[in-house]
Structure formats: C-alpha cells, structure tokens
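Chemist: structural data only, the sequence is not supplied:
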C-alpha cells in the first residue's frame, strides 16, 4: 500500500487516512461466535450474527472517507476475504481496506494471545495513523491509546443506546471537525 504521509506540527510524519478498527463478536452482535463444520454460528440460537451492522453503517455514513480495518479474530480463523464478506451490508464491506492480522506476520501463530489493543496499536504505528478509533468489547493492550476506544459490553454490543451515543460522539470528535 502506498500511503501519502504529511508532516505534523510536531515534526513527525503521519497519514491523512481516517480509520475505524472493527471487531465483530460482542460488538456487531451480542456474545461470541464459533466456527463449526457448518460455518460460523452465534453463541446462542436467539442471537443473529451482525444484528447491529446497520447501526454501525448509520453511524459512519456522515464520514465518507472513513476506512474500516478488521480487528476481529475472524480474519485469522477464516481469512480476510471471508471475514470481510461476512459483513451483511455492502456499505460496510466496501469500506474494509485491511485487517490488523496478516498471515505474513512472524508472530501469527500466537496472534490471538497478543492483547487486542496492542494488535491495533501495531497497525497504527506501521501505517503512521493520526486519526483512528476502535470499536471492540476488549480493552486489553490499549495503554495510553485508551481514548481511541469505544468499548462495548460483550452481552449487548452496539445494541445499547449509550454505546451507540458514545460511538457517534467519538466519531465526531475524531473525524467530524475536518
């Protein structure tokens, strides 16, 4: 990927990209999902996978330059293309430009043991991102970047109104004043 970098007022080089890191389980649907011989299934029969995808699509609609990067364990489990294509809405799929996980990483065999925030911060560093957010039900490994996280409750994901409000507020604070 060839990214344009710009010098920041602090003298460092940063990308002008705007990125939202997206987890699936506990975020776009309640609870976890599991890989079975019949495909991926939700943790409970009453839970529809990606039941809150429309909420994410509506929240990011005002930000046409916003790119999505998958930070979900689905990428390691089923591959990038299948994980991206699992998103039920074309307006979300079309924004996905990458993932935090890649099969070429030297530590791919222990990827799931690396804290989620560290996975994301590695991507941020590699790509020199200045404007980014993450939406996830895990807050491990974010360290001093915790302000970039919209934390979901695993049992409710984006189904809670206060989480939806927090996402909209964070999107505007990070990307809306450009």
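Modeler: Yes, it's here. Remember, it's a predicted structure, so these values are computed and weren't measured experimentally.
Chemist: rest of the way, CA atoms for contacts and neighbours
Modeler: Noted.
Chemist: would you list every one of the strands in the protein?
Modeler: 5-7, 13-22, 33-36, 39-42, 66-70, 96-99, 129-136, 149-151 (DSSP state E).
Chemist: which residues touch the nearest residue to residue 122 once chain neighbours are set aside?
Modeler: With CA to CA, 6 or more residues apart in numbering as the criterion, residue 122 has its nearest non-adjacent residue at 8.0 Å, and that residue is residue 100. Shown in contact with residue 100 (CA atoms under 8 Å, 6 or more residues apart in numbering): 69-71, 119-120, 122-123.
Chemist: coming back round to it: can I get the strands of the chain in TSV including distance to residue 50 and mean neighbour count?
Modeler: Listed next are the strands of the chain as TSV, based on distance: least, CA to CA, whole Å; neighbours: other CA atoms under 10 Å:
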stretch	distance to residue 50	mean neighbour count
strand 5-7	34	13
strand 13-22	12	19
strand 33-36	10	12
strand 39-42	10	14
strand 66-70	14	22
strand 96-99	15	19
strand 129-136	14	22
strand 149-151	17	22
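Chemist: could you save those as a markdown table and add columns showing distance to residue 82?
Modeler: Shown next, in a markdown table, are the strands of the chain (distance: least, CA to CA, whole Å):
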| stretch | distance to residue 82 |
| --- | --- |
| strand 5-7 | 30 |
| strand 13-22 | 15 |
| strand 33-36 | 12 |
| strand 39-42 | 11 |
| strand 66-70 | 12 |
| strand 96-99 | 12 |
| strand 129-136 | 20 |
| strand 149-151 | 25 |
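Chemist: try this one side by side with the last:
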C-alpha cells in the first residue's frame, strides 16, 4: 500500500492557512498595546467558523499557519486567536522559512515559502488558502503543476467567497476519497 512507504511522502491532508484576507476581510494593524484591529473595520476572524464547518467531517486535516502575524507575534499568541476547533489542528507554521530574494522582489515570496515547505516535508496532499500566493504557475517541476494546490483569495472576501469554498470542499472530498480507496 503506497501510504505506508515514507519515501513516497506524507499523505496526511495539510491545509496552509493565512489570516489576513483569508479568515477575515482586510489586513491587521497591531497597536503599541498589542491590540489587533483590521484596517477594513471588519471583525477579526469572521470567516473562521466557515473553515471550522468545512473541516468538521475531516478530523485528520492538519493546519500549517502561513500568516505574516508570525513576524510580529509569538507562535502561541498567533495560534491563540483561532477558535479551538482550528487550534487543535495546527501542527506547524512557516515562521522560520524565508523566501528567496528573487521571489520576494516579484511578489511570490509566500508561494515560494509554502512550496518549499511542502516539498521539504514531502507532503502529498496539501492546499494553500491565501490572498497573496502569486506566480503559482511558475512553481513546481513542470510549469502549472502546482496550480491546483493554491487558492488565491480576494482579500475583501477571503474564504467567504463561494468559489473558494467550493474549491476547498472539492479538495477535502478528493483527498479523503484517495485515502479511503
């Protein structure tokens, strides 16, 4: 059975999750007292319940946080903002990964970080939901091969966007169909 061979990669479904423009509309502002507000004026994590609901039937899905909040706040503090049903799924962050300079310059730094993490951990079933994953077509061994691993979100709608929800649900069904086959 292919899942038992560690050389073929880790089959556990892994979701790379950003915060700003993903789990809420807009981008965070951190004041001197450590209070977080959104420049959009919208509620923090207003779309987190949607992700909880989508993941609920799939108990084995793990989360790796990719949010830029990790550059300012401790990992524990960043995780503490999530609802408990998401907190328990967090297995790692991309805090210690740095994008190559050329990718930082052309705006695809986040895409580089996520791709290098997924390859480095030999992840087989992964999806990134983020409003700043640009240049995806150029990543991977073949141009376009990783396009299905990324959902580029509209930062004003995040995962409240119907198309984004449909893509996440399709991925969840697809990876769970494979693991039960």
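Modeler: Thanks, I have the structure now. Predicted model only: the values in this text are computed from it and were never measured.
Chemist: so after superposing, what's the score?
Modeler: After superposition, the two chains reach a TM-score of 0.83 (TM-score structural alignment, normalised by the length of structure 1), with 164 aligned residues with a CA RMSD of 2.2 Å.
Chemist: what sits against residue 66 of structure 2?
Modeler: Residues in contact with residue 66 of structure 2 (CA under 8 Å, 6+ apart) are 16-19, 93-95, 110, 114.
Chemist: apply 10 Å and report the result again.
Modeler: Residue 66 of structure 2 makes contacts with 15-19, 92-95, 97, 110, 113-114, 128-130, as judged by CA atoms under 10 Å, 6 or more residues apart in numbering.
Chemist: preserved in structure 1, out of those?
Modeler: Cross-checking the contacts of residue 66 of structure 2 against structure 1 gives 15-19, 92-95, 110, 113-114, 128-130 as conserved contacts, using both residues aligned by TM-score structural alignment, their matches' CA atoms under 10 Å.
Chemist: can you give me the helices in structure 2?
Modeler: In structure 2, the helices defined using DSSP state H lie at 48-55, 75-80, 84-87, 101-105, 109-120, 162-180.
Chemist: what residues does the longest one touch?
Modeler: Looking back up the chat, that one is helix 162-180 of structure 2. Here helix 162-180 of structure 2 has contacts from 3, 11-15, 22, 50-51, 54-55, 57-58, 60-61, 124-129, 148-154, 157-159, using CA under 10 Å, 6+ apart.
Chemist: same check, this time on the fourth one
Modeler: By CA under 10 Å, 6+ apart, the residues outside helix 101-105 of structure 2 that reach it are 98-99, 108-113, 134-135.
Chemist: buried members of the residues you listed into PyMOL, please.
Modeler: With 16 or more other CA atoms under 10 Å as the criterion, this PyMOL line picks the buried residues out of the contacts of helix 101-105 of structure 2:
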select buried, resi 99+108+109+110+111+112+113+134+135
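Chemist: excluding residues flanking it in the chain, which one is nearest residue 49 of structure 2?
Modeler: Using CA to CA, 6+ apart and skipping residues adjacent in sequence, the residue nearest residue 49 of structure 2 is residue 83, 8.0 Å away.
Chemist: state the distance from residue 148 of structure 1 to residue 19 of structure 1.
Modeler: 11 Å (CA to CA, to the nearest Å).
Chemist: now the common contact residues for the two.
Modeler: Common contacts of residue 148 of structure 1 and residue 19, defined by CA under 10 Å, 6+ apart, comprise 131-134, 174.
Chemist: out of those, which is nearest to residue 47 of structure 1?
Modeler: residue 134 (23.1 Å; CA to CA).
Chemist: the closest one pairs with which position in structure 2?
Modeler: The equivalent of residue 134 of structure 1 in structure 2 is residue 128 (alignment by TM-score structural alignment).
Chemist: wait, doesn't that match sit right on residue 117?
Modeler: No - under the criterion of CA atoms under 10 Å, residue 128 of structure 2 makes no contact with residue 117, lying 11.3 Å away.
Chemist: what is in contact with those two at once?
Modeler: Joint contacts of residue 128 of structure 2 and residue 117 (CA under 10 Å, 6+ apart) are 16, 64, 111.
Chemist: adding distance to residue 46 of structure 2, write those residues out as CSV.
Modeler: Shown next, in CSV, are those (distance: CA to CA, whole Å):
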residue, distance to residue 46 of structure 2
16, 18
64, 19
111, 24
